[in-house]
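Undergrad: coordinates only, sequence not included:
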């Protein structure tokens, strides 16, 4: 079943290459969207069949037909929801640019189907070296997408910064993987988890690089968001940032527990600096996409606090907040980088105001997502933030108090953005605008429904996480 999740987007890409006589791209769009929706249905069936009472890998499949290729895949409670998030956001990403990409449309669609396969592969492979391969294989595809389909004036610079920052850091990851293979004699997840590496060696191996935008390495993220197409921003915020979260869970906390415990105070300190710094930087932003991008940095700082709290509440809260961010942040990018930008052609906040006069339905949806971004009750963001902060409170109350300031800052920059754009006298720089279309409404409501339902009943996810998260706790 997992192999089908990997193959369906590839088959869809091949079908797109065979499409002819499609001057307006209608056939290509339907094939790409249908392929991504089929993968979503299959992943939901996988979730229904998933046994939440065990921490073991499930739906394990091995391909050992070639001597140089040993592909082992499987899912557990830590990876199943990242797979679901990927299959859920891919059709939304394709629909977000459904009418705005006309040049080289076929290759644009193929790029996102390939990205879906690579991301799913990252979350289901059971080999550390293959994890690195898929971790890095996403970079060149997204780099090309930003270069060819980005809308910013500095998209080339943004693409190179994105590529160089993440790739350069990942060289340390590769060295760590090679050292792990030297110590253990294998890169198989199930064999590494049974081995014991002493603390001094774990410290060196803990140089495992990640893609979490923590201070001071935050400059690449907002530029990549600002200059990428809307679909690229959706995947970058929704799933690609979660690769770092998954890397923490799967490798650092799981395989290098002593070093993780040793470095946790340092990581928590960096996360707190990131929350305060990024929050203050978010408040002064004048570009709507850059503002949402900076807010993502703040939320990922809270995620890191939860992950390194060494508590069930903190780790599960971090996973919930990652999933919630995967719903709300793409929705906000659709609001500011899709609905507003497609109609006005600008992203600068001083040029946009009074939208409620002509776009009342959009303003309501924008308000709801703004509130969710601040972490109000009945939203999944609230559950994730509260559990993350409660988890870190058990280990370090001061860190929890400082981390909680991110909630206050989040309310400040989110509500201020909403108020400036939606109310006041109508901007003299804008013509009368049309309210959201049916396609845009479907996109936003599709992201809103799981945010609210899972916020009201988070046990749908939490019950599945218990068995796997308990294996990550470090005995003090």
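TA: Arrived safely, thanks for sending. This one's a predicted model, so the numbers in the text were calculated from it and none came from an experiment.

Undergrad: contacts, neighbours, all on C-alpha from now
TA: Noted.

Undergrad: check which helix or strand covers residue 310.
TA: Element membership of residue 310 [criterion: DSSP states H and E] is none; it lies in no helix or strand.

Undergrad: gap between it and residue 243?
TA: When distances are taken as CA to CA, to the nearest Å, residue 310 and residue 243 turn out to be 20 Å apart.

Undergrad: those two: which has the busier surroundings?
TA: The residue with more neighbours, out of residue 310 and residue 243, is residue 310; 26 against 20, by other CA atoms under 10 Å.

Undergrad: wait, that one sits on residue 476?
TA: No - when contacts are counted by CA atoms under 8 Å, residue 310 is not listed as touching residue 476 (9.6 Å).

Undergrad: is it true that residue 63 lies in a strand?
TA: Yes - Residue 63 forms part of a strand when assessed by DSSP: H, G, I helix; E, B strand; the rest coil.

Undergrad: what's the nearest residue to it if we skip its chain neighbours?
TA: If the residues on either side of it in the chain are set aside, residue 63 comes closest to residue 71, at 5.0 Å by CA to CA, 6 or more residues apart in numbering.

Undergrad: ok, the one you found touching residue 65?
TA: No - distance between residue 71 and residue 65: 9.4 Å, which falls outside the contact criterion (CA under 8 Å).

Undergrad: which elements pack onto the one helix or strand residue 114 maps to?
TA: With secondary structure defined by DSSP H and E, residue 114 is part of helix 105-124. Contacting helix 105-124 under the criterion 3 or more CA pairs under 8 Å, 6 or more residues apart in numbering; DSSP states H and E are the following elements: helix 2-18, helix 26-49, strand 69-75, helix 80-96, helix 128-149.

Undergrad: here comes the other one, which I'd like you to weigh against the first:
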């Protein structure tokens, strides 16, 4: 729960991202956070299925708090890294929610969300790192009109922002949609509460993007910015291709999960008897 991180043991993550260099933030978001979710999937559910089902209502409740409350907290952030860090907590709440509703659609959606979040969150932190390398500030208020000086960067940042908000045809949509459908099968109000993050995710992501990228050039520092170089374009291009490929055609990923997920849920169901 701490490693995921779940609310209320999440407070280490925003500070860790703020203090970490760009590469550290990307690795932490893309790989580090998934270790906690992997622990649930690999150890908690198969080894102690009785305990998993007994505590499932608590985990579902904490996951919904993370999805909704942390989304509201993200809306109040002025530091880009902190905003994306809180966004990560909200998105990982979908993963734990999907695991503990114990139906195939929810568990497979949570796994897809883990993979998607690895691509999108790493890309978001790298985009923030591109700006920080040039401006040495992460404060949203210090930017504005970046599209006028960095159009290629703005296009990549738009794609990743839309994926973070859950736009269809991006990987960010697939996992969240599957978890919401699984939650609706589990309980209507659980699914309804989970779906609110789609609104909150769009709100805080688009608010940040609008303030940073659009509008008139904010100051002389923004006017002097140089667009991304070949190295940065290659890295962002690979992540963009993965994000689009998984959003447009997720079947190769979901197909290989069916047998294992059904076996796991069968084991949990037997454990409840």
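TA: Received the coordinates, thanks. Keep in mind it's a predicted model, so treat the numbers as computed, not measured.

Undergrad: after superposing, what score do the chains get?
TA: Aligned and superposed, the two chains score 0.95 in TM-score terms (TM-score structural alignment, normalised by the length of structure 2); 267 aligned residues with a CA RMSD of 1.1 Å.

Undergrad: so the helix holding residue 114 of structure 1 matches what in structure 2?
TA: In the comparison with structure 2, helix 105-124 of structure 1 aligns to no range at all (TM-score structural alignment).

Undergrad: Provide the aligned range in structure 1 for stretch 97-106 of structure 2.
TA: Going by TM-score structural alignment, stretch 97-106 of structure 2 lines up with residues 305-314 of structure 1.

Undergrad: what residues does the matching stretch touch?
TA: 248-249, 260, 264, 267-268, 271-272, 315-318, 387-392, 394-395, 403, 466, 469-470, 472-474 (CA atoms under 8 Å, 6 or more residues apart in numbering).

Undergrad: and those, which of them are buried?
TA: Under a neighbour-count criterion of 16 or more other CA atoms under 10 Å, the subset of the contacts of stretch 305-314 of structure 1 counted as buried comprises 248-249, 260, 264, 267-268, 271-272, 315-318, 387-392, 403, 466, 469, 472-473.

Undergrad: what is the burial count for the equivalent of residue 347 of structure 1 over in structure 2?
TA: In structure 2, the residue matched to residue 347 of structure 1 (TM-score structural alignment) is residue 138. Other residues lying near residue 138 of structure 2 total 19 when counted by other CA under 10 Å.

Undergrad: and the aligned partner of residue 58 of structure 2 in structure 1, how many neighbours?
TA: Under the alignment defined by TM-score structural alignment, residue 58 of structure 2 is paired with residue 266 of structure 1. Residues near residue 266 of structure 1, counting by other CA under 10 Å, number 11.

Undergrad: who touches stretch 258-273 of structure 2?
TA: By CA under 8 Å, 6+ apart, the list of residues contacting stretch 258-273 of structure 2 from outside reads 45-46, 49-50, 53, 102-104, 107-108.

Undergrad: my bad, should have said stretch 36-52 of structure 1
TA: Contacts with stretch 36-52 of structure 1, where a contact means CA under 8 Å, 6+ apart, come from 1, 5, 8-9, 58, 77, 80, 83-84, 87-88, 90-91, 113, 463-465, 467.

Undergrad: where does it end up in structure 2?
TA: By TM-score structural alignment, stretch 36-52 of structure 1 lines up with nothing in structure 2.

Undergrad: buried sites along the match of stretch 97-106 of structure 2?
TA: Of the residues in stretch 305-314 of structure 1, 305-314 count as buried by neighbour count, 16+ other CA under 10 Å.

Undergrad: let me know the secondary structure of residue 167 of structure 2.
TA: When states are read from three-state DSSP, the local structure at residue 167 of structure 2 comes out as coil.

Undergrad: what sits closest to it if chain neighbours are left out?
TA: Nearest to residue 167 of structure 2 is residue 173, by CA to CA, 6+ apart, at 5.5 Å.

Undergrad: now the helix holding residue 114 of structure 1 and helix 2-18, what's the angle there?
TA: With axes from the mean of the first three to the mean of the last three CA atoms, to 10 degrees defining the directions, helix 105-124 of structure 1 sits at 170 degrees from helix 2-18.

Undergrad: SS state for the residue of structure 1 most remote from its centre?
TA: Relative to the mean C-alpha coordinate of structure 1, counting by CA atoms, centre = their mean, the farthest residue is residue 428 (36.7 Å). In terms of secondary structure, residue 428 of structure 1 is coil; the call rests on three-state DSSP.

Undergrad: how about residue 165 of structure 2, what does it touch?
TA: 172-173, 198, 201-203, 205-206.

Undergrad: my error: substitute residue 145 of structure 2 in the last question.
TA: Going by CA under 8 Å, 6+ apart, residue 145 of structure 2 touches 212-218, 222.

Undergrad: at 10 Å what do you get?
TA: 154, 210-219, 222-223 (CA atoms under 10 Å, 6 or more residues apart in numbering).
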